[in-house]
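Colleague: Build me a structure from this.
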Amino acid sequence: MLGILAVERNKHFLAKVLAYSHTKDKNYRKILKDHMIKSNTMVWSKYYLESLLFDCKKDIKDLSIQTLLMYGSKSDHINTYLKFYQNNLPNSDIYVVQGESHQLPTRQPSYIYQMLAGFILNKT
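Modeller: The predicted model follows:
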């Protein structure tokens, strides 16, 4: 709900906070912030709302493909759902990156690339 309010009331502030939290690179922060400011406020709000309402638990049990899950150890999602994923996704590889939150691709791009490449090469 906080994200929805922030988008609707101060999109520039939210863009700055998100850009700062996703990377340490100042140039990339500016690119992210500028890109987010261009976004449609209604679409951004709807995305946050849909994210709050989304629940994949009933469908996840039907996945039979190899699945790669990557989470940061500081992410609330991994602490909440790790056992569920372990019990319901038998064909999955789950990696938890210590000391990171949910911004793995921007915080640890080289490490994420290595995990993806290894997963793809080992599964094909």
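
Colleague: only C-alpha atoms for contact and neighbour calcs from this point on.
Modeller: Noted.

Colleague: Okay, helices next: where are they in the chain?
Modeller: Ranges of helices in the chain, per DSSP state H, are 2-9, 11-22, 26-38, 41-53, 57-60, 76-88, 104-107, 109-123.

Colleague: Among the ones you listed, which comes closest to Q66?
Modeller: Proximity to Q66 (Cα to Cα) singles out helix 109-123 among the helices of the chain, at 7.7 Å.

Colleague: Taking the centroid of the chain, which residue is nearest it?
Modeller: The chain has H102 as the residue nearest its centroid, 5.0 Å off, counting by Cα atoms, centre = their mean.

Colleague: another one to check against the first:
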Amino acid sequence: MPNFLFEETRIYFEDYGTGIPIIFIHPPAMGRKVFHFQAQLSNRFRVILPDLSGHGDSIGPYRDVSINGYAQEIKELIEHLEISKAVVCGYSSGGLIALEFALSFPHQTSAVILASGFPEVKSLALKYEHIMGMYFVKKFPHMLAKLITNSHIRDKSLRNEMYEHMLKTDRKTWFQFYEESLHYSCVERLHLLEFPLCLLYGSRDFATQNIKIFKKKTTFQLAIIKNVAHQIPTKKWEHFNQLIVDFLNEQLNEINETSHN
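Modeller: All right, here's what the predicted structure looks like:
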């Protein structure tokens, strides 16, 4: 599997296809396996699926976790691959990293796609989810991994694969990713986004408050996927993937001219 060295940690990633590069950024502990179904987008785009440091196969010496630090990690990945610009797609808390990357490195960003994403943990439900995540990481990490995988994947074999991948996560990293997400906010910088933004939510997700925040600060394209809550990349992956295709075809034809693959 391709990898590169970043601050004493080998960052492992999967790299499929050619064309417009899309880097998918996972939430705490889930690693690249949560984007199993997005690998199929490689028939149209270049799909890059990293394990962030402390997750999955990217295990090295422990270091403090921060959203800024993970954004820097994505920057190093892009430069390692000699890509001039990329689309960043973050799922759930991974969307915070996608937003921070785009705001910190706009010259390396083509577009941002947020899957069940948010610019800060605002609602009580989301705060509770993060606080309970921190508690379970400390007390019952195996149970938490089982709960998360069961809520995302129906296929038993794939579910077990994701479960085993989650258990590779460094526990301190897992806890601190939740903690950093809980206290991060880029709301006051959203107006600085200079490129297409796509927001994708499930109809059963608690997304209304997040959409209102984005509406006050920036422009975006919105799509709601019916009959699903938070887990749109796995439970409604065909619809999710098609929305990505439609968005990029509509907004980003010029990327082919500016991205080096």
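
Colleague: if we can go back for a sec, mind listing what the residue nearest to the centre of structure 1 touches?
Modeller: Contacts for H102 of structure 1 (Cα atoms under 8 Å, 6 or more residues apart in numbering) come out as 71-72, 74-75.

Colleague: re earlier: can you add distance to T67 of structure 1 and give the helices of structure 1 back as a markdown table?
Modeller: Below are the helices of structure 1 laid out as a markdown table (distance: least, Cα to Cα, whole Å):
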| stretch | distance to T67 of structure 1 |
| --- | --- |
| helix 2-9 | 29 |
| helix 11-22 | 24 |
| helix 26-38 | 28 |
| helix 41-53 | 21 |
| helix 57-60 | 11 |
| helix 76-88 | 10 |
| helix 104-107 | 17 |
| helix 109-123 | 9 |
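
Colleague: residue ranges for the strands of the stretch 1-150 of structure 2, please.
Modeller: 3-6, 9-16, 21-25, 46-50, 86-91, 109-115 (DSSP state E, counting those that start in this stretch).

Colleague: Please convert those strands to CSV, extending it with mean neighbour count and distance to V245 of structure 2.
Modeller: Listed next are those as CSV, based on neighbours: other Cα atoms under 10 Å; distance: least, Cα to Cα, whole Å:
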stretch, mean neighbour count, distance to V245 of structure 2
strand 3-6, 16, 27
strand 9-16, 20, 16
strand 21-25, 27, 11
strand 46-50, 24, 12
strand 86-91, 26, 12
strand 109-115, 25, 11
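
Colleague: For these, give me CSV that also has distance to L124 of structure 2.
Modeller: Formatted as CSV, the strands of the stretch 1-150 of structure 2 follow (distance: least, Cα to Cα, whole Å):
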stretch, distance to L124 of structure 2
strand 3-6, 36
strand 9-16, 34
strand 21-25, 24
strand 46-50, 30
strand 86-91, 19
strand 109-115, 20
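
Colleague: thinking again about what came up before, what lines up with the residue nearest to the centre of structure 1 in structure 2?
Modeller: Residue pairing (TM-score structural alignment): H102 of structure 1 is matched to H230 of structure 2.

Colleague: Please tell me how far T23 of structure 1 sits from P105 of structure 1.
Modeller: Separation of T23 of structure 1 from P105 of structure 1 (Cα to Cα, to the nearest Å) stands at 9 Å.

Colleague: Which one's more surrounded, the two?
Modeller: T23 (18 against 14; other Cα atoms under 10 Å).

Colleague: The more buried one reaches L32, doesn't it?
Modeller: No - counting by Cα atoms under 8 Å, T23 of structure 1 does not reach L32; the two are 9.3 Å apart.

Colleague: Excluding covalently adjacent residues, which one is nearest to the match of H102 of structure 1?
Modeller: Excluding the flanking residues, the one nearest H230 of structure 2 by Cα to Cα, 6 or more residues apart in numbering is D205, at 5.3 Å.

Colleague: What lines up with that neighbour in structure 1?
Modeller: That one, D205 of structure 2, aligns with S75 by TM-score structural alignment.

Colleague: Kindly report the same for F240 of structure 2.
Modeller: Counting by TM-score structural alignment, the partner of F240 of structure 2 is I112.

Colleague: What is the burial count for that match?
Modeller: 17.
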